[in-house]
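Q: Sequence and predicted structure below; questions after.
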Amino acid sequence: MAAMDKYDIPRKPVADVTQSSQVPSTGGTSLEPKSEPPARKGSWWSKEEETAQERLTKDLAKQFSGKKGFDGHWFHRPSKQEPAATPYDSAAILESDAKGRFIYRNQLGQTYHKYDDVATYLSPTNFIPKRLLVQATPDVFQNHMKEGDWRRTTIKGSVPFVLKVAEWALKPSNPDENGKTSIFGWILTCLRILLVAFPLQIMLVLPTTASWADGDIKESYTDFPGYHWKWPKYAINPLDMKPNETSSEKPNNTRISSRRRLLRPRQLVVLKDGEWVLDPNPAKDISYIFVSYANIHFDTYNSETGRHMIEDMAAFAALQAGKEAYWLDYKCRAPKDQQDLLDADVYRMCDVIRGSYRVVVMVKSNKAELKMEWGSRMWTLPEALLAPGDSVYFCSPTEDSFALTSMHKVEMTSSVWVDPEIEGEDGGPTRLLAEHFTGLLTLSRLEILSNSIAALGNRFGNKYVPYAKADIAYALMGLLNYRIEKAESDSLFQSIARLSLANDSDKLIERMLCLYPDPHNNSTTAFQKLAEPDLYQTHLWDINPECQVVGVADEDNTVLVDNCRALSIRWKNFPRMSVVRHYGFKKLLAELFVASGAWWFLFGFNLTITYAPFYAFPDGLHGDTLRNALIYLVAGFFAVGALLSFCGPFSIRRLYGGQVLQSSPNLIGFEGVLPLSKLEPLIFGNNNGRLTYSPSSTPFSYHYRDARERVGLEPSWITNSLSDPSVLSEIRAKLPDGHKLFTLVDTGALTVSVFSAERPPTVALLAGREGGMLRAVLCSWRFGNDCLVREGVIRMDSDVFDAASAKSWLKVCLGN
């Protein structure tokens, strides 16, 4: 149930290779096409070579035709091409060849050329991009074939044929929901056994029949062979930074430098000889007040009257505090024509606040509305929180002078600062910050960071804030130790990610990667949700990351992740299971019955052929006695063989089925849902209670509320979906926009999880832990820019972690 907007691969005109110009790319990748090969001459081929755009158009028309196809498996092509791409899909695009195909470089450095059309996955067997084939349930084929850009095939297992035949024979005698079997069912089973008994005996002796012996169990899940070769936009280590455009040898270090703190103001307005003048070099030990105001009240850019009023009020407030200096932004900051110095003053204003005696807010009157307008500005929040002491002072004009009043920071959260109400939460992020900065409550660094981002985000976007969205990060920077340089091209995510990496802020981005925000709530950004619990009722600080973010990518909301364990998810079919079964007395008898049944038949045939002359010449040397004895002996062999053959289906069920003690770990998915009574026979051949639903892996997990054991149960809507398909329509109507139902089977843990996502995820990243379970980030793979895009998050058992392989440098997008 991933909470995200549409992340679809752009159906590129790739690079329009009919032109010679490059396609812009912030990733620095050239899409300039190679020259087209000349047309063939002197042969039947007389037409000019097709352009890359024409080839791509033909490929898209074929891949989205909705027709059937075959590539070793029958499949249905999608019929609807997905809409336009999101911005990050074209930022660091892969290079293309003369035919318009993208050039992918795998982790071994080998290149592969492929069109970017339908959904793609990275094959874990030969490390090349392949078109994704998704097995789907009948309900999907009947009602949802026009949705999605991936190929579909019917859901099928890989069960030995002899087991299928045996289960067909025994099916009428299987107990019903009440554990009972009808007499008619037993009669029908006997008739079916008579029909298949002898063919089964023949098949069991053939060398082509699959063995019932336990196979070799692999110890790890299928690895995801991904590796991202592009330079990050920002990296933790300077050696991993993108080289300068002017020099390929020297890394570009300027983007990761941090601004030093401003230990004292560069300029102050000081009272000298009875006049307030600007001092460009104030004394180090001078004490001053910090003046705050909302420019919508005074219009200091255009109004001389407004500037005079603020300066008079600032002088009054300074003298009332017993000080002879104050800091006022438009007088003490650098002029606009010195942009670098001006930026330094703005983004280090927090240091000026920390060094002041008190913070005084200038308002035109003492009305609550004006104070709330001041409190709604994004930049005023750190000014108040960092104010020395527990109070902030307000200065307002009276009939003959000015009045100075104080207000406790906690008191301001009810009358000056307004936070959106969060269901189930006591107070908003601003209230928590006010209590922390007044010493009433101690927040962890992670709680300070997440609540600060949420509080600043709540103030962005109102009519009083004419700033760029990335300014949230620069306002937040004042509450932290290390600073970053301003970059005009940075998005909000990139700015906060840089700030987080620079301050070692308890792995904020790594924890964000593991969070699962409610996908139904798209009214706020992911950063504004940081202080809220996610869909699993988990807070940011409850997660313990198991990976490291090593860089920020060119694309928005995208990072480079290292040391993250990755598992490939298989979608095309269920493989033949390699298991270790319980070896008990029943299995021993089953092996004896299967092995000896054919032997009794063969020995009877051998006696018949060997002693056939005695039957042809009844008056021979030995007479009727020996002849009759042979007849009875042969008949006895055939009778025993027939009896053992009659037990054959039961023996096969035990040999190929039985209790599973260990199974090779795999993650296998399919689109839609199936009851376990239908799903387990696809994997193991029959339903013997081997699979169970995970009790708390996804929001669809279900269990009895008064259960004494932590055991997952099959949701009733899945059980009833066979008899009443309308229940699936009701569930799908409640899903987030664009989401579809998928099922994930873990053959290692023998558990089943149902989740929703926009696209079938092909990779599971074990990125963190919480509550005694792993956080597995389910990602689809975008071939066009070699990026994993988060589709959802599920919880998995901790023993999966050691059975997965760690990966280096994967590019992961958290979504919009």
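A: Received the coordinates, thanks.
Q: can we go C-alpha only for contacts and neighbour counts from here?
A: Will do.
Q: The residue nearest to L441 when sequence neighbours are not counted in helix, strand or coil?
A: Sequence neighbours aside, E435 is the residue nearest to L441 in space, at 5.3 Å (criterion: CA to CA, 6 or more residues apart in numbering). Here E435 is recorded as helix under DSSP: H, G, I helix; E, B strand; the rest coil.
Q: From the contact counts, what lies against the longest helix seen in the chain?
A: If you go by DSSP state H, the chain has its longest helix at helix 585-610. Contacts defined by 3 or more CA pairs under 8 Å, 6 or more residues apart in numbering; DSSP states H and E place helix 585-610 against helix 183-205, helix 623-646, helix 648-656.
Q: Return the set of buried residues in it.
A: Of the residues in helix 585-610, 587, 590-591, 593-601, 604, 608 count as buried by neighbour count, 16 or more other CA atoms under 10 Å.
Q: here's the one I want to compare it with:
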Amino acid sequence: MSDDAAEFSEDVHGICDVVRNAHRITIVLGRTGGAHAPADTDTLTLLREWGTRMWTWPEVLLGPAKEKLYVYTRDLPLDQPWKVSKLNFAKQVWDDSAVARQLLDYYENTMTLSRLELVVLALESLKDRVLHGTSHFADGDLSYALMGLMRQRPRVDKTDSAFQAFARLSLANDSDRLMERMICLLPIVTALNNVNGSQPLHDTAACGQSRMHSADQHYWTNMNDYWGAKLWDIEPICQIAGIANNDTVILDGAYGTTIHWDSFKRIAITTRETWSRMLARLMVRATPGWFFLGVLLVATSGPPSSGFSSQRLVGALFMILATVLILSSPMLLLHIYSGKVWNSQPWLIGFEGHMDLREIERKIFGFPCERLSWAPYGSSLSRHRKNEENFIEDECEGTDPLLRDHQQDDPTEYPRPVPTGEEDGESMRNFTIVDTFTMTVAMCSAARPPVIALLCGSEGERLY
């Protein structure tokens, strides 16, 4: 090891290359006699304590394939080391043996993992060791330990946050657009914390920004998506151009649209022309002409004392018909301007709080016509149920998030929108977003009103 501080740091973080070319991995355990390791502590207990450290994790993975690990313990015979295979080591020593087994099989050349799967499994295995078994030297320790598994290794910068160190490592390596896919995830912890009012570990992915939580700086390693999507299921359509201060992600190529908060807009729509709608429009437009024609015929037919007049009878019939059409014009107008929407002007309209769908339709279309529906998967607050009234079997429909209908689904499965707690000193509030393109309404909980929606990727037919 070099005596120079900078070179010494590079040597420490490059120890993985030494392990790769080693002939054998030997582990030497010693009893300290302190509280952590009493004098009667056995070898397996000491080895488990050694295995909780993050920096020992890559040494086992990168050691020579098909070779056993030699474990020596102080005060025990040196000519009788404990020889244990890597797979048995993972089973007996590591708590995450299910994940570690996949990584060991990969490095033992008995199983193939994609680059994306390798990083995801490595992060899942490392983050527990960071939280429970490793002393803190720098914020980017997790990424520096992961760096030993990668081909391209950026220089260690102790001023980087944990997320910045990981981002530099990910962008330097061709990791199948890992960061772009992570942007599209909504971690389960985030969704639950946003509802319960506690400070989220990770902000909404649509804003393209990640924030650090004081209790857990490795929040970004949470890859459990609220909708159950996996990273390899997502097809990103944007590109990360850089990482700025405060763990901010700079996106390029993402599609975006603004959310309007000033007022409700009149939406231009297109409906299909039918014979009934065309006839109703003709009757409404012809009503003034029929009415005035009837008045004219009655007025020019002479005085009533002159006896029966066919002209007066025809005029009276026109006036009666016009009166009937005037009284029925509200229903005719509803029929003309209602019906299935085949095309609509795309807008995102937001307001604070909650409102009934019929009231929202009155403000946008002028009258309730059941064109809007609650989004079944619009946000973490969305609720849905099986539609029993439709002919389509097992059709899913969205329901009002504030309705406590226990027959919809398990009430403990999805969070309730309870706007309590604080984030950065601001109380959490409920907001409603109306999408006039898909004709859906969704609720979300945030400290401040979202001003823009970004489209970063897709998974099947679901957009992120």
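A: Structure's in. What do you need? Quick caveat: nothing in here was measured; it's all calculated off a predicted structure.
Q: tell me the angle of the longest helix of structure 1 relative to helix 648-656?
A: Using axes from the mean of the first three to the mean of the last three CA atoms, to 10 degrees, the inter-axis angle of helix 585-610 of structure 1 relative to helix 648-656 is 130 degrees.
Q: burial measure for C444 of structure 2, as a count.
A: 24 (other CA atoms under 10 Å).
Q: What separation do you get for W55 of structure 2 and L348 of structure 2?
A: 49 Å (CA to CA, to the nearest Å).
Q: okay, those two: which has more neighbours?
A: W55 (24 against 20).
Q: ok, back up a step: what residue of structure 2 matches up with the residue nearest to L441 of structure 1?
A: Using TM-score structural alignment, the equivalent of E435 of structure 1 in structure 2 is D105.
Q: hang on, that match packs against M111?
A: Yes. Counting by CA atoms under 8 Å, D105 of structure 2 touches M111, with 5.3 Å between them.
Q: Looking only at neighbour counts, state which of those two leads.
A: Neighbour totals were compared for D105 of structure 2 and M111, and D105 leads with 17 against 11 (other CA under 10 Å).
Q: What strand or helix carries the closest residue in space to V763 of structure 1 that isn't next to it in sequence?
A: Nearest residue to V763 of structure 1 in three dimensions, chain neighbours excluded: S568, at 4.7 Å (CA to CA, 6+ apart). Assigned by DSSP states H and E, S568 of structure 1 belongs to strand 564-570.
Q: That strand maps to which residues in structure 2?
A: By TM-score structural alignment, strand 564-570 of structure 1 lines up with residues 254-260 in structure 2.
Q: can you pull the buried residues of that stretch?
A: Buried-residue list, stretch 254-260 of structure 2, by 16+ other CA under 10 Å: I259, H260.
Q: now it, how far from the chain's geometric center?
A: Centre-to-centre, stretch 254-260 of structure 2 and its host chain are 17 Å apart (CA atoms, centre = their mean, to the nearest Å).
Q: As JSON lines, the buried residues of helix 585-610 of structure 1 with distance to L446 of structure 1 would be great.
A: Conversion of these to JSON lines gives the following (distance: CA to CA, whole Å):
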{"residue": "K587", "distance to L446 of structure 1": "57"}
{"residue": "A590", "distance to L446 of structure 1": "61"}
{"residue": "E591", "distance to L446 of structure 1": "61"}
{"residue": "F593", "distance to L446 of structure 1": "66"}
{"residue": "V594", "distance to L446 of structure 1": "65"}
{"residue": "A595", "distance to L446 of structure 1": "66"}
{"residue": "S596", "distance to L446 of structure 1": "69"}
{"residue": "G597", "distance to L446 of structure 1": "70"}
{"residue": "A598", "distance to L446 of structure 1": "71"}
{"residue": "W599", "distance to L446 of structure 1": "73"}
{"residue": "W600", "distance to L446 of structure 1": "75"}
{"residue": "F601", "distance to L446 of structure 1": "76"}
{"residue": "G604", "distance to L446 of structure 1": "81"}
{"residue": "T608", "distance to L446 of structure 1": "86"}
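Q: Let me know the closest of these to D518 of structure 1.
A: Nearest to D518 of structure 1 among these is K587, at 49.4 Å by CA to CA.
Q: which residue sits closest to the aligned partner of the closest one in structure 2 in space, ignoring its chain neighbours?
A: Alignment note: K587 of structure 1 maps to R277 in structure 2; criterion TM-score structural alignment. Closest residue to R277 of structure 2 in three dimensions, ignoring its sequence neighbours and counting by CA to CA, 6+ apart: I336, at 5.2 Å.
Q: Give the aligned equivalent of that neighbour in structure 1.
A: Match for I336 of structure 2 (TM-score structural alignment): L655.
Q: just checking, its match touches F585?
A: No. Judged on CA under 8 Å, L655 of structure 1 makes no contact with F585 at a distance of 11.5 Å.
Q: what ranges do the helices span in structure 2?
A: Counting by DSSP H, the helices of structure 2 are 5-13, 15-20, 43-51, 57-62, 86-92, 97-107, 115-132, 141-146, 162-172, 178-183, 188-196, 275-299, 310-337, 357-365.
Q: how big's the offset between the fifth one and structure 1?
A: When structure 1 is superposed, helix 86-92 of structure 2 averages 2.4 Å from its matched positions, counting by mean CA distance after the TM-score superposition for structure 1.
Q: what does that helix correspond to over in structure 1?
A: So helix 86-92 of structure 2 sits over residues 409-415 in structure 1, by TM-score structural alignment.
Q: can you list contacts of the matching stretch?
A: Outside stretch 409-415 of structure 1, the residues within contact range by CA atoms under 8 Å, 6 or more residues apart in numbering are A368, M372, A384, L385, D390, S391, V392, T430, R431, A434, E435, T438.
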